[in-house]
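Undergrad: Generate a structure from the sequence data that follows.
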Amino acid sequence: MRLVIARCSVDYAGRLAAHLPLATRLLMIKADGSLLVHSDGGSYKPLNWMSPPCTLAVAEPDADQASAGINEVWTVTQRKTQDRLIVSIHEILSDSSHDLGVDPGLVKDGVEAHLQQLLAEQIELLGDGHTLVRREYMTAIGPVDILARDDAGASVAVEMKRNAGIDAVEQLTRYLELMNRDPLLRPVQGVLAAQTFAPQARTLAEDRGIRCVVLDYDAMRGIESGHARLF
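TA: Just a heads-up that it's a prediction; the model follows:
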């Protein structure tokens, strides 16, 4: 991974246009080819980014760019869509590269991992006619917990959480955006499955067309509730 702290401006050109004015930012270039632009705020979410497959080209500035104080122009091109992320470098303050090795991936806690296993075995909880394709379906940005198909054969991407918050909706949204670019998968529906949902997460999910499914962990394990019953 290459980490560059630079004074730069950033322009996104393609299906949408966006501009980040000149400021000091962190540019993160990952081994998979992706480039992410971070500020010193906003938690984990980048200000802008380009997902793989993409290529990075570094060029000298033209006369007008040089007179504006630009020393390098980075152009990151998405190979499938031809969208471009153009980073105009005015000054590099720090530039370092690090070999992070092979990442073991996210280790889920016991309940969350067991929920995934149980839902894979009881995939009909998503709806009649649903079938399992596979667990841990790998994408360029990480594994989707479950890939399934509905009764019409359409792809369904399922993200599992014990307690689903807005971060879970954002995570699944990124998976769906990437998977819907694949002609063999699209259209891909999104399902967020959890034991509990934050109200804001449910509202955001429904606004984005993501279905929320409440999971009863005890029922899935075949454990009856402790409430007394007449029969």
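Undergrad: contacts and neighbour counts: CA atoms only from here.
TA: Fine.
Undergrad: which SSE is the closest residue to E224 other than its chain neighbours in?
TA: Sequence neighbours aside, D218 is the residue nearest to E224 in space, at 6.9 Å (criterion: CA to CA, 6 or more residues apart in numbering). Remark: D218 resides in helix 217-220, with elements defined by DSSP states H and E.
Undergrad: So which elements touch that helix?
TA: Where contact means 3 or more CA pairs under 8 Å, 6 or more residues apart in numbering; DSSP states H and E, helix 217-220 is packed against helix 110-121.
Undergrad: Name the residues of the helix it packs on that are buried.
TA: Applying a neighbour-count criterion of 16 or more other CA atoms under 10 Å, one finds 112, 115-116, 119-120 buried in helix 110-121.
Undergrad: What lies in contact with it?
TA: 125, 132, 135, 145-146, 160-162, 217, 220-221 (CA atoms under 8 Å, 6 or more residues apart in numbering).
Undergrad: Second input sequence below; structure requested for side-by-side comparison:
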Amino acid sequence: MRLVIARCSVDYVGKLTAHLPMAPRLVLIKADKSVSIHADDRAFKPLNWMNPPCTLKEEEGKWTVTHAKSGEQLILTIEEILHDSSHELGIDPGLQKDGVEAHLQELLAEHITTLGAGWKLIRREYPTAIGPVDILCRDDASTTVAIEIKRRGEIDGVEQLTRYLELLNRDPLLAPVKGIFAAQEIKPQARVLAADRGIGCVTLDYDALRGIERDGTLF
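TA: The predicted structure is shown next:
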């Protein structure tokens, strides 16, 4: 991972345009080539970003990040670089889910037809180079579907599933691979981002999956 603190302005040029005026900002350049721009607030959420696959071209006073498929660009006009360092983080062991998330995964895998008649489980914890996909399955049309499960669905979960889909769609034996973001509660911002990425959202009822009686009926 490369960390750059620079006084810069940022312009996003593509389907939408956005401008960040000149100010000190943190630029994160990850091993997967993604680039994100951060301020000293807003918690984990970047001000703007470019997902892989993309390339970074560095010129004097100007950095241009170009998405390999869409051609959209993130253009940084740099007035001054205050810090520039690189660090090798290695392979991340992945997020350890809490008991509820782990149980949701187990229950949904066991009852995969909850998502539709004819759906079939391929595997839980399907391995990838950046961590395991919670559930990999096929829908009633035999299309591969990757499912990311959270107790509380937020933007970072959608980003995580997006990275998995990028990798899985490179495998000709699996592609095309669709994504489903499943959680007990999904934040509105996460739904918007998921829709923009072509990812479906499913709200999970933990009690129903456990077979608890509701209104005189059983799941």
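Undergrad: Measure how far the helix holding D218 of structure 1 is from the centre of its chain, please.
TA: Offset of helix 217-220 of structure 1 from its chain centre (CA atoms, centre = their mean, to the nearest Å): 29 Å.
Undergrad: what about the residue nearest the centre of structure 2, is that helix, strand or coil?
TA: The centroid of structure 2 falls nearest to E159 when counting by CA atoms, centre = their mean (1.4 Å). Put simply, E159 of structure 2 is helix when judged by DSSP: H, G, I helix; E, B strand; the rest coil.
Undergrad: what does it align to in structure 1?
TA: Applying TM-score structural alignment, one finds that E159 of structure 2 aligns to R174 in structure 1.
Undergrad: measure that match to D83 of structure 1 for me?
TA: Separation of R174 of structure 1 from D83 of structure 1 (CA to CA, to the nearest Å) stands at 17 Å.
Undergrad: and the gap between the corresponding residue of structure 2 for V73 of structure 1 and W49 of structure 2?
TA: Under the alignment (TM-score structural alignment), V73 of structure 1 pairs with K62 of structure 2. Distance of K62 of structure 2 to W49 of structure 2, computed by CA to CA: 16 Å.
Undergrad: Who has more neighbours out of those two?
TA: W49 (19 against 15; other CA atoms under 10 Å).
Undergrad: so what's that one up against?
TA: Counting by CA under 8 Å, 6+ apart, W49 of structure 2 touches 34-37, 74.
Undergrad: Doesn't it lie inside a helix?
TA: No - when three-state DSSP is applied, W49 of structure 2 is found to be strand, with no helix at that position.
Undergrad: which residue packs closest to it, ignoring adjacent ones?
TA: S36 (4.0 Å).
Undergrad: That neighbour touches M50, doesn't it?
TA: Yes - in this structure, S36 of structure 2 is within contact of M50 by CA atoms under 8 Å, at 6.4 Å.
Undergrad: For the lengthiest strand in structure 1, grab the matching residue range in structure 2.
TA: What stands out as the longest strand in structure 1, according to DSSP state E, is strand 84-97. Using TM-score structural alignment, strand 84-97 of structure 1 lines up with residues 73-86 of structure 2.
Undergrad: Now do the buried residues in the matching stretch.
TA: For stretch 73-86 of structure 2, burial by neighbour count (16+ other CA under 10 Å) applies to 73-79.
Undergrad: Distance from it to the middle of the chain?
TA: Taking CA atoms, centre = their mean, the mean C-alpha location of stretch 73-86 of structure 2 is offset from the chain mean by 24 Å.
Undergrad: do the same with stretch 34-49 of structure 1
TA: 13 Å.
Undergrad: And stretch 91-107 of structure 2, by the same measure?
TA: Computed by CA atoms, centre = their mean, the separation of stretch 91-107 of structure 2 from the middle of its chain amounts to 16 Å.
Undergrad: ends of it, how far apart?
TA: For stretch 91-107 of structure 2, the end-to-end distance is 29 Å (CA to CA).
Undergrad: how about L119 of structure 1, what's its partner in structure 2?
TA: Using TM-score structural alignment, the partner of L119 of structure 1 in structure 2 is L108.
Undergrad: How much space separates that match from G116 of structure 2?
TA: Distance from L108 of structure 2 to G116 of structure 2, by CA to CA: 12 Å.
Undergrad: go on, K187 of structure 2?
TA: K187 of structure 2 sits 23 Å away from G116 of structure 2, going by CA to CA.
Undergrad: Helix, strand, or coil at G129 of structure 1?
TA: coil.
Undergrad: Tell me who's in contact with it.
TA: Counting by CA under 8 Å, 6+ apart, G129 of structure 1 touches 150-151.
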